[in-house]
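Colleague: Quick one, what's the 3D model for this:
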Amino acid sequence: MRRFISGLALSFCVLLVNSCSTGSDPEDIILDVFSVPAELTLQIENVFNDLAMDVNGIAMHKLEFTGDLITTNVAKCLKASVHRNSETSVLDSIVLDYGTATCSSNGAAFKGKVIVDPKDGDLKSFDIRLRDFSSYGYSITGTVDFQITGETAGNDFSMKMENAEFLINGTGETVYTVTVASINNVYTFLKSEAGSPAYIDDVFKFTTSLSGETPDGVLFNLESSSDLIYAYSCKNIIGGKADFSLSDIGDGIVNFGGGDPESDCDAKATVSAFGANISITL
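Modeller: Predicted coordinates for the structure are as follows:
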């Protein structure tokens, strides 16, 4: 995370001024400029996946709630409450309150509230509102569209978000804004541990399409070129490949690993660009 902040100065020099002199090899400078927004993009992708998996696992895994609180597979720092219409008892919303200190939930680490509102009586379509929400240093604003796409709640689903902002604090009072024009992910349940009733060891395959703009005006795009693999137990993408591009800079290929929850659970991805490989920690 700190690498992104320190890397912004170099990004401004090369992309906006194009007159910085660092004494480094030009190829090294270009590679460094490429790696900073690449890391930023992958972190945003991973935060979105973490949010998707936590909402799906807690709120969608079983929509026929019998009480006012969800307690199964819920972290102690999280209050998951169910709100119904007082007259009809129809579900009004599900509120995931992670509190004001970092809460390590099953998906990842969050602060703030996530409010899940049904958009139809069939409980297939939902709006997800973020209130004072942050994850891994990013304050995130916007509304997420959540769709259950399969017959079984908690298995196949999609999430998309448009015109969102990811804010991160720099030095002093500086706040950097990353604009996410759109992110659209489609998830398909792949497998779980045999005999396990919990969702926290589930594995999903998914596709992603993410586009946006960095604080220094560089347009980025991440597009899965194969099925990607996300494992709850790792809280990370552990497999698959994606194409990554930056306006006026170039293209790269992201390799997330082989998809094995045991051997690929290292929270690392490799970005290949300009004949070199960059290792990024998610």
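
Colleague: contacts and neighbour counts: CA atoms only from here.
Modeller: OK.

Colleague: Report the buried residues of stretch 207-219.
Modeller: Buried residues in stretch 207-219, counted by 16 or more other C-alpha atoms under 10 Å: 207-216, 218-219.

Colleague: what residues are up against the residue nearest to residue 228 when sequence neighbours are not counted?
Modeller: Nearest non-adjacent residue to residue 228, counting by C-alpha to C-alpha, 6 or more residues apart in numbering: residue 240, 4.3 Å away. Going by C-alpha atoms under 8 Å, 6 or more residues apart in numbering, residue 240 touches 224-229, 255-259.

Colleague: Next, the contact list for residue 181, please.
Modeller: 162-164, 210-213.

Colleague: Also residue 66?
Modeller: Contacts for residue 66 (C-alpha under 8 Å, 6+ apart) come out as none.

Colleague: Report the separation between residue 126 and residue 199.
Modeller: Remark: distance between residue 126 and residue 199 (C-alpha to C-alpha, to the nearest Å) = 20 Å.

Colleague: Please provide the structure for the following sequence as well, for comparison with the first:
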Amino acid sequence: MNRIFFTILCLILIWSCTNDIDKNISTNLQVEANEISRTSLALEESIIYAFYSFQDYQNATIDSLPGCPDLTISDISKTVTLDFSAKETCASQRLTRTGRIILEFTEDSLQNEKVNLQYENYKLKDSEIQGARSFTNTQSNTSVPRWIEEFEDLIIIDEFQSRTKISGSFSYNLESTNGEFTSISSMGQIEGRNITGRPLKMVSTTQRKYSIACILEGWVLPNSGIEVWEIFRNPNRSLAHTVTFVSEDTCESKISILLSDGRTIILEQ
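Modeller: Alright, predicted model coming up:
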């Protein structure tokens, strides 16, 4: 009788532990999906500000820029400061932004235009972004400007003060129709660590494509694009999540994340 009771107890404990493991795995994957969405949004929403020229900002009005930031321009240092706050009358304010983005316009040794983008007390929705990004226009004299972005140790802090830390590089092509820029396409990769300290990697497999008209209306996610995010459990084992940007309307895109266990999660801007 004691042996039967002991066997039943062991089976109950094994089932209980297995159930807890399944719950933990499921929770981890959902947390990773939310972190991927948060990181993507942080990378997407401010790139448009780097592609305006210094002259564009000199001629800009508050309402002409996504999020309607207040502008401070220094002709001496060639810097532009964008101050964000909640504005009820801003039609393009679909995301809550507060704090500053500081843009510094320079040239490199090859006389390529460079824009350094610095975040200062900057918050996007419930997340804070810390660090800087560097954009270089490598084909400034062509009809299709090509920009290269590089950044190191960009930090994204969620509402619980957990930190994602990433470095990466992207290439951007700006396309125009009749002399007016209409779309952006990009490819890139990042690496770093997630909020649990696990290494992560992302590689674009197809181009992200953005509509500038949609960006000017406050929609920042690309209309299309596929990328693979790897989260490493140990140096020799990782799980891969596939991210697809899907446009369900003219401008309103969503993030479809195919998790490593086969489930799909749909997240919005």
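
Colleague: So which of the buried residues of stretch 207-219 of structure 1 are in strands?
Modeller: The strands, defined by DSSP state E, take in 207-213, 219 from the buried residues of stretch 207-219 of structure 1.

Colleague: Among those, pick out the one closest to residue 23 of structure 1, please.
Modeller: Lowest distance from residue 23 of structure 1 to these (C-alpha to C-alpha) belongs to residue 219, with 27.0 Å.

Colleague: Map that closest one across to structure 2 for me.
Modeller: The equivalent of residue 219 of structure 1 in structure 2 is residue 199 (alignment by TM-score structural alignment).

Colleague: Need the nearest residue in space to its match, chain neighbours excluded.
Modeller: Nearest to residue 199 of structure 2 is residue 193, by C-alpha to C-alpha, 6+ apart, at 4.3 Å.

Colleague: so who does the one you found touch?
Modeller: Applying C-alpha under 8 Å, 6+ apart, the residues contacting residue 193 of structure 2 are 164-166, 199-200.

Colleague: which of the residues you listed does structure 1 keep?
Modeller: Contacts conserved in structure 1 for these, counting by both residues aligned by TM-score structural alignment, their matches' C-alpha atoms under 8 Å: 164-166, 199-200.

Colleague: who wins for neighbours among these?
Modeller: Most neighbours among these, by other C-alpha atoms under 10 Å: residue 164, with 24 neighbours.

Colleague: Return the set of buried residues in the helix or strand hosting that one.
Modeller: Assigned by DSSP states H and E, residue 164 of structure 2 falls within strand 163-177. Buried residues in strand 163-177 of structure 2, counted by 16+ other C-alpha under 10 Å: 163-175.

Colleague: Quick check, residue 108 of structure 2 in contact with residue 114.
Modeller: Yes: contact criterion C-alpha atoms under 8 Å: residue 108 of structure 2 and residue 114 qualify, at 6.7 Å.

Colleague: of the two, who's got more company?
Modeller: The neighbour count for residue 108 of structure 2 versus residue 114, taken as other C-alpha under 10 Å, is higher for residue 114 (23 against 10).

Colleague: Let me know the helix or strand that the more buried one is in.
Modeller: With DSSP H and E as the test, residue 114 of structure 2 turns up in strand 113-124.

Colleague: which ones are touching the closest residue to residue 268 of structure 2 other than its chain neighbours?
Modeller: In this structure, residue 268 of structure 2 finds its nearest non-sequential neighbour in residue 254, 4.8 Å apart by C-alpha to C-alpha, 6+ apart. Contacts for residue 254 of structure 2 (C-alpha under 8 Å, 6+ apart) come out as 221, 245-248, 266-269.

Colleague: and the residue nearest to residue 108 of structure 1 when sequence neighbours are not counted, helix, strand or coil?
Modeller: For residue 108 of structure 1, ignoring the flanking residues on the chain, the nearest one in space by C-alpha to C-alpha, 6+ apart is residue 50 at 5.7 Å. Following DSSP: H, G, I helix; E, B strand; the rest coil, residue 50 of structure 1 is assigned to helix.

Colleague: Considering the contacts of residue 254 of structure 2, which are maintained in structure 1?
Modeller: Retained in structure 1 from these, counting by both residues aligned by TM-score structural alignment, their matches' C-alpha under 8 Å: 221, 268-269.

Colleague: hmm, which of those are the buried ones?
Modeller: Among these, those scoring as buried are 221, 269 (criterion: 16+ other C-alpha under 10 Å).

Colleague: okay if I get the kept ones among the contacts of residue 254 of structure 2 as CSV plus secondary structure and distance to residue 78 of structure 2?
Modeller: Shown next, in CSV, are these (DSSP: H, G, I helix; E, B strand; the rest coil; distance: C-alpha to C-alpha, whole Å):
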residue, secondary structure, distance to residue 78 of structure 2
221, coil, 29
268, strand, 36
269, coil, 32
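
Colleague: between the kept ones among the contacts of residue 254 of structure 2, which is closest to residue 131 of structure 2?
Modeller: Once C-alpha to C-alpha is applied, the member of these that ends up nearest residue 131 of structure 2 is residue 221, at 21.0 Å.

Colleague: doesn't residue 253 make contact with that closest one?
Modeller: Yes: here residue 221 of structure 2 lies in contact with residue 253, judged by C-alpha under 8 Å, at a distance of 6.1 Å.

Colleague: how about the strands in the stretch 1-150 of structure 2?
Modeller: With strands called from DSSP state E, counting those that start in this stretch, the stretch 1-150 of structure 2 shows them at 70-74, 79-84, 97-107, 113-124, 127-130, 132-137, 146-157.

Colleague: what does the fifth one correspond to over in structure 1?
Modeller: Under TM-score structural alignment, strand 127-130 of structure 2 corresponds to residues 138-141 of structure 1.

Colleague: Quick check: that stretch compared with structure 2, mean distance?
Modeller: Superposing on structure 2 and averaging over aligned pairs (mean C-alpha distance after the TM-score superposition for structure 1), stretch 138-141 of structure 1 comes out at 1.3 Å.

Colleague: mind listing what residue 40 of structure 1 touches?
Modeller: Listed by C-alpha under 8 Å, 6+ apart, the contact partners of residue 40 of structure 1 are residue 4.

Colleague: Next, count neighbours for the closest residue to residue 211 of structure 2 other than its chain neighbours.
Modeller: Of all residues not flanking residue 211 of structure 2 in the chain, residue 183 sits nearest, at 4.6 Å (C-alpha to C-alpha, 6+ apart). A count of nearby residues for residue 183 of structure 2, using other C-alpha under 10 Å, gives 18.
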